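Enquirer: this is a predicted model, with the sequence first.
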Amino acid sequence: MIDARPNPDRRRPRIIAALVLRETCARFGRSWGGYAWALAEPVGGIAILSLAFALIAPKPPLGSSFTLFYATGIIPFLMYNSLTTALMAALQANRGLLSYPVVRPLDILVARALLETLTHLAVAAAVLVPVVLALPRPPAMAPEGIALSLGLAAALGTGTGTFNAAIAAIFPTWRQVWSVLNRPVFIISGILFTARGLPDDLAALLWFNPIAHVVEAMRDGVFGPDPDAFVSAPYVLFIAATLFLAGAILIRGQSGKMLQI
């Protein structure tokens, strides 16, 4: 006898799509104004900080525009950082959905990761396109390098965010601990400097920071590749996959406690 009940795995894409729509409405409202503000806020922040740093250091380490140099560092970093923060809070914010048998914790995380990624792809386009077009001599950009950077940022942010969500489900104070641990990351990830401009011993230390690979990949795509080949996509993907799998295993083991997060 054939079982007429639908396979839950076949419904998974529709469940995730519904969760993405729910997240979109909850975060941005039902009008385009909310989503426009979500784009305008980081774009405005990048513009203000770019102007401030340009006044302090008029000549950037790469290229002729400090705005473009800073944007190539902060855009992939913001994507990574927003994913880690948003995913860490996703299970707590949507714990009511976990009472439905068809909704799994990973569905919630994947849906929020997709929404954050799409939002920051729009931010990247809204910042990079006008800045590049405004330059008298735009650099010969490599779109594949830019795509690699954003893909690595999304993968690393999703992996780290999934792991953080699992740890926060076990130890709720992890959110505060992570906030403290994450503060120096902006400084040590190559956003305001380049790996190619560091002494060899410091560049060797920076290599172990996966976020630095993400930033350097963006700069390779905009300003041209580093002859020393600093970026290692397999290294970043290995860390992202390891964190994601570890987080998924922990979440599966704690699934019975998720409603009490």
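Expert: Now that the structure is in, tell me what you want to look at.

Enquirer: every contact and neighbour count from this point should use C-alpha atoms.
Expert: Fine.

Enquirer: now do the same contact list for the residue positioned nearest the centre of the chain.
Expert: In the chain, the residue lying closest to the centroid (C-alpha atoms, centre = their mean) is Tyr80, at 2.4 Å. Counting by C-alpha atoms under 8 Å, 6 or more residues apart in numbering, Tyr80 makes contact with 153-154, 156-158.

Enquirer: what's the distance between it and Ala154?
Expert: According to C-alpha to C-alpha, to the nearest Å, Tyr80 and Ala154 sit 6 Å apart.

Enquirer: next: Ala38.
Expert: Remark: distance between Ala38 and Ala154 (C-alpha to C-alpha) = 18 Å.

Enquirer: who's more crowded, the two?
Expert: Taking neighbours as other C-alpha atoms under 10 Å, Ala38 and Ala154 compare with Ala154 leading, 29 against 17.

Enquirer: can you pull out the helices in the stretch 151-261 of the chain?
Expert: All helices of the stretch 151-261 of the chain, identified by DSSP state H, counting those that start in this stretch, fall at 174-182, 200-206, 210-223, 233-253.

Enquirer: the structure to be compared is supplied as follows:
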Amino acid sequence: MVLWSFTKPAYEHGIRLAPFVMTAYMSLILMRHLIGYLAGALQGNMGLLYHRQIGPLHIFSARILLELAGATIAYAIVYVFLLAIGQVSLPSNYLLLYAGWFLLAFISSGFALILTGLAMRFDVMERLIGLIGYLMIPLSGVFTMVAWLPHGFRHVLLLLPFVHPVEMMRSAVFGEFVKTYYDIPYALAFGLVFNVAGLLLVSSARHLIETDS
């Protein structure tokens, strides 16, 4: 990210490149870590399931919190470093930045729980999760701004819930002079649906784990 900042032009499409790349990479890291590592959380902690007080949801919740904490700390370190070398400015709206980051984590966690619940039932899903992680690069819209797209493509991209919290963070970082598009209730509704569906899938698959063990 630092090399990108020094080797690329300072501005692209009228915005500073360093904060654009920062919000892109950190958002992508958060999404891919939650999606990629959640499904494998059970395999490394199967011994804990012998305790009646501990179930799959406890393990998944701990993994989600661990990945969120790690990504949040990494984001803070990167932001402070780029701020110190003059590549980014302080956010214009701290609340919007935090809301976008945690909304992205909420949506990604729900999506990861759905994939994990399916992987607990179908072995082929475990192999597809890695591919889905790569598909998140275009599906998340992190390497473009919605405002750069033609109107028709803009509408299609905004159907994807991951795009909205990323645009929220960019609105917070760039300020009111950069046009952004996001719908908080829309993204929050998707997050709720994802999490409820994911929790139901994981909870109802507990008997599959006990049978295998």
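Expert: All right, it came through fine. Computed from a predicted model, the values in this text were never measured in an experiment.

Enquirer: what's the match for the residue nearest to the centre of the first structure in the second structure?
Expert: Using TM-score structural alignment, the equivalent of Tyr80 of the first structure in the second structure is Met31.

Enquirer: I'd assumed that match was in a strand, is it?
Expert: No. Counting by DSSP: H, G, I helix; E, B strand; the rest coil, Met31 of the second structure is not found in a strand; it is helix.

Enquirer: quick revisit: which of the contacts of Tyr80 of the first structure lies closest to Trp32 of the first structure?
Expert: The shortest approach to Trp32 of the first structure among the contacts of Tyr80 of the first structure belongs to Ala154, at 24.0 Å (C-alpha to C-alpha).

Enquirer: what does the closest one align to in the second structure?
Expert: Under TM-score structural alignment, Ala154 of the first structure pairs with Ala105 in the second structure.

Enquirer: hang on, its match packs against Leu68?
Expert: Yes. With contact defined as C-alpha atoms under 8 Å, Ala105 of the second structure reaches Leu68; the gap is 7.0 Å.

Enquirer: circling back to that earlier point, mind putting the contacts of Tyr80 of the first structure in a markdown table, distance to Ala18 of the first structure included?
Expert: Putting the contacts of Tyr80 of the first structure into a markdown table (distance: C-alpha to C-alpha, whole Å) gives the following:
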| residue | distance to Ala18 of the first structure |
| --- | --- |
| Ala153 | 24 |
| Ala154 | 21 |
| Leu156 | 24 |
| Gly157 | 22 |
| Thr158 | 19 |
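
Enquirer: of these - the most surrounded one?
Expert: Tallying neighbours with other C-alpha under 10 Å puts Thr158 at the head of the contacts of Tyr80 of the first structure, with 33 neighbours.

Enquirer: give the contact list for that residue.
Expert: Per C-alpha under 8 Å, 6+ apart, neighbours of Thr158 of the first structure: 80, 83-84, 87, 113, 240, 244.

Enquirer: if we go to 6 Å?
Expert: The neighbours of Thr158 of the first structure, taking C-alpha atoms under 6 Å, 6 or more residues apart in numbering as the test, are Leu83.

Enquirer: Glu176 of the second structure: neighbouring residues, count only.
Expert: 11.

Enquirer: mind checking how far it is from Ser92 of the second structure?
Expert: Counting by C-alpha to C-alpha, the gap from Glu176 of the second structure to Ser92 of the second structure is 8 Å.

Enquirer: what of Ala24 of the second structure?
Expert: 18 Å.

Enquirer: top helix in the second structure by residue count?
Expert: Longest helix of the second structure, by residue count under DSSP state H: helix 56-84.

Enquirer: tell me what angle it forms with helix 184-203.
Expert: For helix 56-84 of the second structure against helix 184-203, the angle by axes from the mean of the first three to the mean of the last three C-alpha atoms, to 10 degrees is 140 degrees.

Enquirer: trace Asp183 of the second structure over to the first structure, please.
Expert: In the first structure, Asp183 of the second structure lands on Ser232 (TM-score structural alignment).

Enquirer: would you mind measuring from the closest residue to Tyr186 of the second structure other than its chain neighbours to Phe81 of the second structure?
Expert: Residue nearest to Tyr186 of the second structure in three dimensions, not counting chain neighbours: Pro161, with 7.4 Å by C-alpha to C-alpha, 6 or more residues apart in numbering. In this view, Pro161 of the second structure and Phe81 of the second structure are 30 Å apart by C-alpha to C-alpha.

Enquirer: between the two, point out the one with more neighbours.
Expert: Neighbour totals were compared for Pro161 of the second structure and Phe81, and Pro161 leads with 25 against 14 (other C-alpha under 10 Å).

Enquirer: these two touch, right, the more buried one and Leu188?
Expert: No. In this structure Pro161 of the second structure lies outside contact range of Leu188 using C-alpha atoms under 6 Å: 8.3 Å.

Enquirer: any idea how far the counterpart of Leu106 of the first structure in the second structure is from Pro161 of the second structure?
Expert: With TM-score structural alignment as the criterion, Leu106 of the first structure lines up with Leu57 in the second structure. Distance, Leu57 of the second structure to Pro161 of the second structure, by C-alpha to C-alpha: 24 Å.

Enquirer: same deal with Pro9 of the second structure?
Expert: Distance from Pro9 of the second structure to Pro161 of the second structure, by C-alpha to C-alpha: 30 Å.

Enquirer: over to Arg121 of the second structure?
Expert: Separation of Arg121 of the second structure from Pro161 of the second structure (C-alpha to C-alpha) stands at 25 Å.

Enquirer: quick one: what's aligned to Gly190 of the first structure in the second structure?
Expert: In the second structure, Gly190 of the first structure lands on Gly141 (TM-score structural alignment).

Enquirer: repeat that for Met141 of the first structure.
Expert: By TM-score structural alignment, Met141 of the first structure lines up with Ser92.

Enquirer: which ones are touching the counterpart of Ser255 of the first structure in the second structure?
Expert: Matched across to the second structure, Ser255 of the first structure falls on Arg206, judged by TM-score structural alignment. If a contact means C-alpha under 6 Å, 6+ apart, then Arg206 of the second structure has no contacts.
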